[in-house]
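> give me a model of this one.
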Amino acid sequence: MDFKQPVQGQNTYMPPSPALYGQPPPPPSYPPMVLQEFVIANGITDRNLKAFPSETSMRMYKEYNKLSKHHLDFPRAKSNQNASIGLPLVISKRCLSIGLGDTSYLRFFECVPAPEARDRLYDKVDNRHIGEVLRRKFIGYTRYRLQLKGVETVVFAHLRLPIVDLRINDERFRFVKAISPVLNPDRFLYDLYLLAPDQVSLVDNMDSSRKVHKSNLLLGGLLHNIFPIRWCSRDRSKYISPHKCGSFDYYRSWEMFTRTKKCSVFSMYTYAVGNVDATAAVEFRSLILVAVSLILQSIEDDLHLARTARRNSNTTTNNVH
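Alright, predicted model coming up:
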């Protein structure tokens, strides 16, 4: 990059080189952090989910799905998708597995551009399997083993407390759920925190068994988990940290009969590197947390189905009587 030299007479300050004074060079600069909003979308059946790097990316994807190869906008759409713009970041598909031990819960696919296919845009044949989630229930918590591109991340969801814990490298993260409003139980909100070193996490002292350590203070005694006590809003403050770094929030969409309907937003601070609408610009740590948000969305979908079944059962019982 060519830098213009200052013109004499201008009020331009040129800092001296640190080497002239025997000082060490300045530390390397890092790109600024920005709040990136990943959009989660479901379809008519709600069983499969798509995550997009931005709202703009999702809108472009929906627009491009309507284009034929003879459309005037086809070249622009093809160019964008070749640059990983206007594509889902990751797709999750539900698995119908039952049994003891680890069972398949989700499968993950990434959407790969196909520049060699010059006469078409992205199609599901371009999906590439990149991982899965194995679920297992224990007394007091549920374990989700997220395997993504050869890297495993263990996620623990507490059954009594409103927390979901995980570790990425040396960082311990926690999603803390807010209480659902009584009049709208489908509305949910999770805040994402980076835990402080002195805070206890479900992932602490985990060995090769990938289980919560039996002496972990967050589990409590056996009676606490067999006869759980409902938590209230003031309990939530006990499990948060001063380092909030994101949120996962329900979104109510009024769209009907669409295969891509926005249902939630996962927001987190990321380093501003590249085009935020491009899937190729998403760092791997962010990809893992997006995958965890897809797990949380699937959990919320299961809770919604269970509430609907109970309401239908109560309605049927009342009609009989």
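> C-alpha from now on. contacts and neighbour counts both.
Will do.
> tell me where the stretch 1-150 of the chain has strands.
Per DSSP state E, counting those that start in this stretch, the stretch 1-150 of the chain carries strands over the ranges 33-42, 48-52, 90-94, 103-111, 127-138, 141-148.
> can you lay out those strands as CSV showing distance to residue 179?
Formatted as CSV, the strands of the stretch 1-150 of the chain follow (distance: least, CA to CA, whole Å):
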stretch, distance to residue 179
strand 33-42, 21
strand 48-52, 24
strand 90-94, 26
strand 103-111, 25
strand 127-138, 23
strand 141-148, 18
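> longest helix anywhere in this structure?
Taking DSSP state H as the assignment, the helix of the chain that covers the most residues is helix 284-320.
> need the contact list for the residue lying closest to residue 228 once chain neighbours are set aside.
The spatially closest residue to residue 228, leaving aside those adjacent along the chain, is residue 160, at 6.1 Å (CA to CA, 6 or more residues apart in numbering). Contacts of residue 160 were listed using CA atoms under 8 Å, 6 or more residues apart in numbering, and they are 140-141, 225, 228-231.
> closest to residue 115 out of these?
The shortest gap between residue 115 and any of the contacts of residue 160 belongs to residue 141, at 44.9 Å (CA to CA).
> now the helices: where do they sit in the stretch 151-300 of the chain?
Defined through DSSP state H, counting those that start in this stretch, the helices belonging to the stretch 151-300 of the chain, from first to last, are 222-226, 284-320.
> could I get these as JSON lines with distance to residue 66 and mean neighbour count?
Formatted as JSON lines, the helices of the stretch 151-300 of the chain follow (distance: least, CA to CA, whole Å; neighbours: other CA atoms under 10 Å):
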{"stretch": "helix 222-226", "distance to residue 66": "51", "mean neighbour count": "12"}
{"stretch": "helix 284-320", "distance to residue 66": "26", "mean neighbour count": "15"}
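> closest one to residue 89 among the ones you listed?
With CA to CA, the closest approach to residue 89 among these belongs to helix 284-320: 8.3 Å.
> give me the helices and strands touching the closest one, please.
Under the contact definition 3 or more CA pairs under 8 Å, 6 or more residues apart in numbering; DSSP states H and E, helix 284-320 sits against strand 48-52, strand 261-271.
> now the other sequence, so there's something to compare against:
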Amino acid sequence: PQMELQEFIVTGRLINRSLKVFPSEKSLRMYKEYARLGRRDPDFIRAKNAQNSSVALPLLMTKRSWGIGVGDTSYLRIFEAVPSPEAKDRLYSKVDNRHIGEVLRRNFFGYTRYRLQIKGVETVVIAHRRLPIVDWRINDERFRFVKATNPVLSPDLFLYHLYLLAPDQDSLVDKMDSSLKVHRGNALLGGLHNIFLLRWYLSDRSRYMSPYKCGLLEFYRSWKIFTRTRKCSIFSMYTYAIGNQDANNAVEFRLLILVAVSLILQSIEDDMHSKR
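Predicted structure coming up:
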């Protein structure tokens, strides 16, 4: 199959920092349109058929947890919207949300670990504290988000480029054992001897990139647009065109994990924004 650019639209609420993500702009537009329909509306049947086909439903939703303490604390709870063909007299509502996972967070010296757990599968996501990189692995593929804007120069913007790392590149998840901690000799943490010498300079960013750029997480929010649409960001990635790009059931599991990682980054950025 041919590769196509797919844009996942992230929307949010400021009050409780909950997020929704949709597999396309069209899916989000239909979701909003159908939310206004009543049982006797002439478009009700069309809307119900679409939602039964997993179109016009949120792909994933996250709710912030405010866990405190040492060790792993709950950071996000993750839900999916499940079609309800048996409920013939109503469209999607919150009762159709199913809890499918969570994100646990723990701070270490030099990095923060996020344990993303979806449908019984765990992905360890490592965010460096001083370098603009976030690393994780899905099976044999090692991925990295590299932040492309300087938070000092552009505090209200963020842009992350997604890369598939080359075999000869170091990753924060290399040689990770059952403790799920970054390996003590990992060069990206500076090793044991020069950990304090590692700093982020703009000219250095290229060394953390790879030739295999495969996606982008782009900050969307202007206050005017956000107030009207609730759009936070867009995660775009080249995917193999299989099925209907507006349908949640066409999103394969590997891509679902990548979308979930982008929601972790959106939540991190929201936290930083709220502290300013």
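> quick one on the thing from earlier: and of the helices and strands packed on helix 284-320 of structure 1, who's closest to residue 108 of structure 1?
Taking CA to CA, strand 48-52 is the member of these nearest to residue 108 of structure 1, at 9.6 Å.
> what range in structure 2 does that closest one sit on?
Under TM-score structural alignment, the counterpart of strand 48-52 of structure 1 in structure 2 spans residues 18-22.
> likewise stretch 166-175 of structure 1?
On the basis of TM-score structural alignment, stretch 166-175 of structure 1 is assigned to residues 136-145 in structure 2.
> go through that stretch and flag the buried ones.
With burial defined by 16 or more other CA atoms under 10 Å, the residues of stretch 136-145 of structure 2 counted as buried are 136-137, 142-145.
> quick check: the two most widely separated of the residues you listed?
137 and 145 (11.7 Å).
> what's the counterpart of residue 296 of structure 1 in structure 2?
When structure 2 is aligned by TM-score structural alignment, the residue opposite residue 296 of structure 1 is residue 265.
> gap between that match and residue 271 of structure 2?
Between residue 265 of structure 2 and residue 271 of structure 2 the computed distance is 10 Å (CA to CA, to the nearest Å).
> once you drop chain neighbours, what's closest to residue 148 of structure 1?
For residue 148 of structure 1, the closest residue by CA to CA, 6+ apart turns out to be residue 131, at 4.4 Å.
> same question, residue 192 of structure 2
Of all residues not flanking residue 192 of structure 2 in the chain, residue 185 sits nearest, at 6.5 Å (CA to CA, 6+ apart).
> hmm, the one you found is touching residue 191, no?
Yes: Residue 185 of structure 2 lies in contact with residue 191 (CA atoms under 8 Å); the separation is 4.7 Å.
> re earlier: just the endpoints, please. Distance across the match of stretch 166-175 of structure 1?
The first and last residues of stretch 136-145 of structure 2 sit 9 Å apart, counting by CA to CA.
> can you check stretch 237-254 of structure 1 too?
End-to-end distance of stretch 237-254 of structure 1: 33 Å, with CA to CA as the criterion.
> list the buried residues for it?
239-240, 244-251.
> what's the farthest-apart pair in those residues?
For those, the farthest-apart pair by CA to CA is 239 and 251; their separation is 24.7 Å.
> corresponding residue for residue 100 of structure 2 in structure 1?
Counting by TM-score structural alignment, the partner of residue 100 of structure 2 is residue 130.
> from residue 45 of structure 1, how far out is that match?
Distance, residue 130 of structure 1 to residue 45 of structure 1, by CA to CA: 23 Å.
> so which of the helices and strands packed on helix 284-320 of structure 1 gets nearest residue 126 of structure 1?
Put simply, out of those the one that sits nearest residue 126 of structure 1 is strand 48-52, at 14.4 Å, with distance taken as CA to CA.
> contact partners for residue 136 of structure 2?
For residue 136 of structure 2, the contact set (CA under 8 Å, 6+ apart) comprises 123-126, 142-144, 172-173.
> run the last query once more with 7 Å
For residue 136 of structure 2, the contacting residues are 124-126, 142-144, 173, taking CA atoms under 7 Å, 6 or more residues apart in numbering as the criterion.
> map residue 151 of structure 1 across to structure 2 for me.
Under the alignment defined by TM-score structural alignment, residue 151 of structure 1 is paired with residue 121 of structure 2.
> what's the angle from the longest helix of structure 1 to strand 261-271?
Taking axes from the mean of the first three to the mean of the last three CA atoms, to 10 degrees, helix 284-320 of structure 1 and strand 261-271 form an angle of 150 degrees between their directions.
> still on that earlier bit, most tightly packed of the helices and strands packed on helix 284-320 of structure 1?
strand 48-52 (a mean of 26; mean count of other CA atoms under 10 Å).
> that one vs structure 2, average distance?
Compared with structure 2 after the fit, strand 48-52 of structure 1 shows a mean deviation of 0.3 Å (mean CA distance after the TM-score superposition for structure 1).
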